[in-house]
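S.K.: Okay, structure incoming, though there's no sequence with it:
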């Protein structure tokens, strides 16, 4: 899988009074896209963070609130079942997020089931363990077709910040540098980026070649530096040849007080970093400690690049990152306009949706 984009949103609570109308409108849009372009194109569109935001705005959501993710996808799941659509829709919030269990209840070929399980677990581990930003995964969703085209949409929450972050995946690689999205940046240890490739190799070197007691010794020593000096970043972080981040580490980037040391007692060689993510008990705290240790031992660089950056759906009038693709905008608008007209919702809701569509086109 390839990371396609990331979005930061505000945490929202409360019911959605127009759920019936938005569901019928989304039903029409989904059916039109499948009929016109097929299931692969539908999956690609849901994997695009800004297209998804535009869809949610058409359905009546504010552009930066968390419900635009959970409610829009909850409706899609219900629609796929009610209309027997040629897509597989799994996951959700809380207990409904266990895709590996839910997929066993579906009539799907074993090979595709195995792929879904693998993609589900790995994408969740990457977003929760390798993107260390103080947010925790609470929503996990998958859309697939019977040919194995699929997208994963994960959402993480920070109770402290009262915000959520949404991560989009599409077919290709587990670790990729083309992460795009939009939102405000936060202090992030990014172990999934291309810059961290050498660091990931060095973490494997430590796991495979060092005795467990020796690894514990390294980590405990680093933790003592952290407690004594309020930070360990001044020993391990450089940017433009100048040491930075002398301030105290955020709580979510510190080496934790409790570490599950048994996760280090591996009786086999870990061949790749993906295998490491499947080790029972190896959580983000221990992984973070191993990253700091790898920096001290091997000198490999740590990436503090937050994957949340601005993204463009159709370019801009000044040509950054490219000029507006007006024909594409009008083509998509026409498709959505037809879908709105076909929707089995009341006229007032249709008119509001069309006005919203016109506003989006004029932006």
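M.R.: Now that the structure is in, tell me what you want to look at. The model shown is predicted, which means the values in this text are computed figures rather than measured ones. Numbers count the residues shown, from 1 in each chain.

S.K.: use CA for all of it now, contacts and neighbours both
M.R.: Will do.

S.K.: Please state the offset of stretch 272-288 from the chain centre?
M.R.: 18 Å (C-alpha atoms, centre = their mean, to the nearest Å).

S.K.: so where do the helices sit in the chain?
M.R.: 19-37, 39-46, 49-58, 67-82, 99-102, 110-125, 197-209, 212-229, 233-236, 273-277, 284-298, 326-342, 347-362 (DSSP state H).

S.K.: Buried residues of the fifth one, list them for me.
M.R.: Of the residues in helix 99-102, those buried by neighbour count under the rule 16 or more other C-alpha atoms under 10 Å are 99, 100.

S.K.: hang on, the earlier thing: make CSV out of the helices of the chain and add distance to residue 163.
M.R.: What follows is these, written out as CSV (distance: least, C-alpha to C-alpha, whole Å):
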stretch, distance to residue 163
helix 19-37, 23
helix 39-46, 21
helix 49-58, 16
helix 67-82, 11
helix 99-102, 24
helix 110-125, 19
helix 197-209, 29
helix 212-229, 28
helix 233-236, 26
helix 273-277, 26
helix 284-298, 20
helix 326-342, 29
helix 347-362, 24
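
S.K.: wait, which of those is closest to residue 170?
M.R.: helix 39-46 (7.2 Å; C-alpha to C-alpha).

S.K.: Can you get me a residue count around residue 113?
M.R.: 17 (other C-alpha atoms under 10 Å).

S.K.: For the residue lying closest to it once chain neighbours are set aside, which residues are in contact?
M.R.: Using C-alpha to C-alpha, 6 or more residues apart in numbering and skipping the chain neighbours, the partner closest in space to residue 113 is residue 103 (6.5 Å). Residues in contact with residue 103 (C-alpha atoms under 8 Å, 6 or more residues apart in numbering) are 90, 113, 116, 117.

S.K.: Put this next to the first one:
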């Protein structure tokens, strides 16, 4: 095993409101199901272990594009969405934030007993990754979140996050088991880095040897395990700016969604007559499902799918969110019945967007795109956490109870 990457994020307070948290659970589960259906559970673990893809994953669900809250909200949504469907999807999330993080070893033991894995070996792995990032690396970050994502065969990814109050930063750490594959769509972009040492299979019958190897890793210099980790450093500014985005890639998405000829063709891949705003959202979701690892170097671009809860780059368009979810659900339901055309439509939509990007090379007019999104916000149900606060204050003044 080795650490696959880190992400430095500005500390950001606040909570995810129920109207967004519930939708995030549904969307992240649908995206996970699409990836698992097309590429398998191991591929989904690989993507979770990539800090750039993980950030884009959080952005496309309507979270603040750069803040520390993405980690907690994404892992919480995945746990709520995946665990009840373990028998179907083959993935479970153990641990979480605060008191839930210290329960991770016990959750792993209980999980292992149900499906026949070596719970003690997995619990030791959980403790080892936490101790390395919390104690062995003297970087000033103290862990407060530890999530362990595991498959029925024993492959796993660890996502954990520490806080440094002095510099107002959070640092997210990603680990993965050596059994996890690299991105199937871009095999030459290695998430795992150069092979180092023995590949560990913690569910092998020779579990004692695996445990011994883990202890050996713990005694080695930390640098040996960490040198190849991918690192994402997010800026301090809270608003999304043009410099944060690959305007060529965003331009291709906007062209496919808003230019009549391209939009008519693209909508036929999913739902005939699909509106431009929902098509824009689905094109970015399709890239999260099918895009190569190299395409997530600008995670802020994915906030143009469904905005952000704090209004950056624009309020979350709830009507678009719900329509996008409905289309994702219908495609998955059709796939379960043996009709894969709509699921394949997402792959073709991603391919179309990349073809437009390569052949036409359109550059997005960032300011015009932002102005347009804010202009149509009310018509697509745009909402932020600040709307909640205003409504709560109004309810208190009138003596009415808020239903949020």
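M.R.: Noted; the coordinates are in hand. These figures come from a predicted structure and were not determined experimentally.

S.K.: hang on, the earlier thing: return the member of the contacts of residue 103 of the first structure nearest to residue 36 of the first structure.
M.R.: Closest to residue 36 of the first structure, out of all of those and judged by C-alpha to C-alpha, is residue 90, at 23.6 Å.

S.K.: so that closest one makes contact with residue 142?
M.R.: Yes. Using C-alpha atoms under 8 Å, residue 90 of the first structure is in contact with residue 142, at 5.2 Å.

S.K.: Next, show the common contact partners of these two.
M.R.: residue 99.

S.K.: picking that back up, the residue nearest to residue 113 of the first structure maps to what in the second structure?
M.R.: Following TM-score structural alignment, the counterpart assigned to residue 103 of the first structure within the second structure is residue 108.

S.K.: just residue 132 of the first structure next, same as before
M.R.: So residue 132 of the first structure corresponds to residue 138, using TM-score structural alignment.

S.K.: With residue 222 of the second structure as the reference, measure out to its match.
M.R.: Residue 138 of the second structure is 11 Å from residue 222 of the second structure, where distance means C-alpha to C-alpha, to the nearest Å.

S.K.: Which one's more surrounded, the two?
M.R.: residue 222 (14 against 10).

S.K.: My guess is the more buried one contacts residue 133. True?
M.R.: No. Contact status for residue 222 of the second structure versus residue 133: not in contact, 9.8 Å apart, counting by C-alpha under 8 Å.

S.K.: picking up where we left off before, ok, the match of residue 103 of the first structure to residue 95 of the second structure distance?
M.R.: From residue 108 of the second structure to residue 95 of the second structure the distance is 9 Å (C-alpha to C-alpha).

S.K.: so what sits against both of these two?
M.R.: Counting by C-alpha under 8 Å, 6+ apart, nothing touches both residue 108 of the second structure and residue 95.

S.K.: Please enumerate the strands of the second structure.
M.R.: 2-10, 91-97, 142-151, 156-164, 169-176, 230-233, 316-317, 382-383 (DSSP state E).

S.K.: As JSON lines, these with mean neighbour count would be great.
M.R.: Listed next are the strands of the second structure as JSON lines, based on neighbours: other C-alpha atoms under 10 Å:
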{"stretch": "strand 2-10", "mean neighbour count": "24"}
{"stretch": "strand 91-97", "mean neighbour count": "24"}
{"stretch": "strand 142-151", "mean neighbour count": "23"}
{"stretch": "strand 156-164", "mean neighbour count": "25"}
{"stretch": "strand 169-176", "mean neighbour count": "25"}
{"stretch": "strand 230-233", "mean neighbour count": "18"}
{"stretch": "strand 316-317", "mean neighbour count": "28"}
{"stretch": "strand 382-383", "mean neighbour count": "23"}
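
S.K.: closest to residue 303 of the second structure out of those strands?
M.R.: Judging the strands of the second structure by C-alpha to C-alpha, what sits closest to residue 303 of the second structure is strand 316-317, at 9.5 Å.
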